[in-house]
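[1] sequence below, structure please.
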Amino acid sequence: MKAIVQERFGPPDTLRLADADRPEVGADQVLVRVHAAALNPYDWHLLRGDPYVARLMGGVGLMRPKSRVAGIDAAGQVEAVGSAVSALRPGDEVLGFCPGSFAEYASTTADLLVPKPAGLTFEEAAAVPMAAVTALRGIRTVGRVQAGQRVLVNGAAGGVGTFAVQIAAALDAEVTGVCSACNADLVRSLGATHIVDYAREDFTDGRMRYDVILDNVGNRPLSRLRRALTPAGILVANGGGSPGHFFGAVGSLLQVAAVNAFVRQRLRAILPAAPAGPTHKDLLAVTALIEAGRLTPVVDRVYPLADTAEGVRHVEQGHARGKAVVTVM
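    The predicted structure follows:
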């Protein structure tokens, strides 16, 4: 099969289109014929082996990538199922977490897949898993957003942000989106009542306080973020784009946890959703919102598989509008 392979850590130029072995399917696994795969900040962190502490923790490989084929989000059709799989069958259209999704075929366990909503294209469906589940956990599970609360989403026009604005609005919160002026209309159309243009305004100046802040950017000190919270407010720091080659998001998580022990405000840190925890339940929750018309993926750009490196470069610049997606078949 054709796949985007990586033999060493480095910039997007280390990626190349090559032949790779088709994945094997275990008893509890599903082989997916990939139609589209999303590009995430998670992918370029793995591409560069960044942060370095992740290498020591065994998550990405020590001296070279743990997996030769990158990618995690996918949408496609079930090609084959293992002997212990009964919920899916060949031909089913699915979306979910498929490690090695930058390829014509990827294998994963059945619990990491859910049926693709009929109203979505494969490109739109591929944009859902990591970004939408991260947003759901940040807004509903960790942020515990309630109707009528004031919620601010920093990075509202990005992959996680576009889903987070919609989920908070679906919970009847009063949503403020922080984005550039050129993305204001998009974020407002997703359900934001107020827009903060980060080039002209500082939402941490203390003039307005929020019950919940979801920070997807990490460009404000923790002390400033706390100024924008109500006395009992909740900060949810999404470490997906956190800078720092050595500690990266892990450093942000540790800082938030340390300060949280001494303040009344609730400071929480989350990592991008990955194949762990109640993933199947969360995937079903976001697809239910999509089918109810409360959640719509925003696809920024679509690249052919051969141009995956160009797509990664675009995402790495940090100004993607919604999600960037690779088409495979």
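[2] from now on I want contacts and neighbour counts done on CA atoms only, so please keep to that.
    Will do.
[3] and the residue nearest the centre of the chain, which of the three is it?
    The centroid of the chain falls nearest to residue 131 when counting by Cα atoms, centre = their mean (2.7 Å). Taking DSSP: H, G, I helix; E, B strand; the rest coil as the rule, one finds residue 131 in the helix state.
[4] please apply the same query to residue 246.
    Of the three states, residue 246 takes coil according to three-state DSSP.
[5] picking that back up, just give the closest residue to the residue nearest to the centre of the chain, not the sequence neighbours.
    By the measure of Cα to Cα, 6 or more residues apart in numbering, the closest residue to residue 131 outside its immediate chain neighbours is residue 160, 4.6 Å from it.
[6] with residue 218 instead?
    Closest to residue 218 by Cα to Cα, 6+ apart is residue 242, at 5.7 Å.
[7] isn't the one you found up against residue 248?
    Yes: contact criterion Cα atoms under 8 Å: residue 242 and residue 248 qualify, at 5.5 Å.
[8] okay, now residue 208: neighbour count?
    12 (other Cα atoms under 10 Å).
[9] ok, it - contacts?
    Contacts of residue 208 were listed using Cα atoms under 8 Å, 6 or more residues apart in numbering, and they are residue 228.
[10] if we use 6 Å, what do you get?
    Listed by Cα atoms under 6 Å, 6 or more residues apart in numbering, the contact set of residue 208 is empty.
[11] the structure of the following sequence is requested for comparison with the preceding one:
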Amino acid sequence: AGTALQACDLGGVAQGQKVLITGASGGVGSYAVQLAKSLGAEVTGVCSASKADLVRSLGADHVIDYAKNDFADGGQHYDVIIDIAGNPKLARLRHALTRTGTAVIVGGEEGGNVTGGFGRSLRAPFVSLFVGQRLAMLASKERASDLERLTPLIEAGKVTPSVDRTYPLAQVPDAMRHLEAGKARGKLAITI
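    Sure thing, here's the model as predicted:
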């Protein structure tokens, strides 16, 4: 939940804003949907069709099936995009932002070779220097202040973990395969 909170903070998510979250059904994305909604944003989640009901249940107002629709081609413009999936090119993110919107890149990307999957994240701040939009990279850190802010939201039931499956410690390789296959809906828990 801390990474999602830091992404919302970096994006400046506020009441009345339109917020798009890619990877909305994953571990970080499921928290980002709930947090953006609790901040009063109109939330659109991007996920597969099989995970759309989960994302709606987390509070998303709208869901886009990435296999059928490209969020950047829908004609909607968002104040904040929190990109957790790591697939859209910077140009696609910028196309879907308002003229002064913010895109927060929360992870690496597929296919990175020289830059280890972080080429897009490293380019984003430089592109921001030349456009009206803000493109930011999040390097999440554990902070006690985040836990203090999350506690009342958790106690009030506004933020709840979405646990897809629980694995015993001996089955961590199976859990990793499930995660890498893109099948996880929320978090995976390991019992010790």
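[12] just give the TM-score of the two.
    For these two chains in superposition, a TM-score of 0.94 is obtained (TM-score structural alignment, normalised by the length of structure 2); 192 aligned residues with a Cα RMSD of 1.5 Å.
[13] just to revisit the earlier point, surely the residue nearest to residue 131 of structure 1 and residue 130 touch.
    No: using Cα atoms under 6 Å as the test, residue 160 of structure 1 is too far from residue 130 to be in contact (8.2 Å).
[14] what about the two, which has more around it?
    residue 160 (30 against 27).
[15] map the more buried one across to structure 2 for me.
    With TM-score structural alignment as the criterion, residue 160 of structure 1 lines up with residue 28 in structure 2.
[16] what's the distance between that match and residue 91 of structure 2?
    23 Å (Cα to Cα, to the nearest Å).
[17] with residue 102 of structure 2 instead?
    13 Å.
[18] one more: residue 189 of structure 2?
    Going from residue 189 of structure 2 to residue 91 of structure 2 by Cα to Cα gives 35 Å.
[19] and if you look at residue 191 of structure 2?
    Separation of residue 191 of structure 2 from residue 91 of structure 2 (Cα to Cα): 42 Å.
[20] quick one, helices of the stretch 51-200 of structure 1?
    With DSSP state H, counting those that start in this stretch, the ranges of helices along the stretch 51-200 of structure 1 come out as 52-56, 122-126, 129-136, 159-170, 184-189.
[21] same list, these, but as CSV with distance to residue 294 of structure 1 please.
    Shown next, in CSV, are these (distance: least, Cα to Cα, whole Å):
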stretch, distance to residue 294 of structure 1
helix 52-56, 36
helix 122-126, 15
helix 129-136, 12
helix 159-170, 6
helix 184-189, 12
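[22] out of those, flag the one nearest residue 74 of structure 1.
    Taking Cα to Cα, helix 122-126 is the member of the helices of the stretch 51-200 of structure 1 nearest to residue 74 of structure 1, at 4.8 Å.
[23] which residue numbers in structure 2 does the closest one align to?
    Under TM-score structural alignment, helix 122-126 of structure 1 corresponds to no residues of structure 2.
[24] which residues does that helix contact?
    Contact with helix 122-126 of structure 1 is made by 36, 37, 38, 73, 74, 75, 297, as judged by Cα under 6 Å, 6+ apart.
[25] with adjacent residues omitted, what lies nearest to the fifth one?
    Nearest non-adjacent residue to residue 74 of structure 1, counting by Cα to Cα, 6+ apart: residue 37, 4.4 Å away.
[26] contact partners for that neighbour?
    Counting by Cα under 6 Å, 6+ apart, residue 37 of structure 1 makes contact with 73, 74, 126, 325, 326.
[27] what residue of structure 2 takes the place of residue 189 of structure 1?
    Aligned partner of residue 189 of structure 1 by TM-score structural alignment: residue 57.
[28] relative to residue 24 of structure 2, how far out is its match?
    Distance from residue 57 of structure 2 to residue 24 of structure 2, by Cα to Cα: 11 Å.
[29] tell me which of the two has more neighbours.
    Legend: neighbour count by other Cα under 10 Å for residue 57 of structure 2 and residue 24, higher for residue 24 (34 against 12).
[30] wait, the more buried one sits on residue 45?
    Yes: between residue 24 of structure 2 and residue 45 there is a contact under Cα under 6 Å: 5.2 Å.
[31] would you mind finding the match for residue 55 of structure 1 in structure 2?
    By TM-score structural alignment, residue 55 of structure 1 lines up with nothing in structure 2.
[32] number of residues surrounding residue 55 of structure 1?
    A count of nearby residues for residue 55 of structure 1, using other Cα under 10 Å, gives 19.
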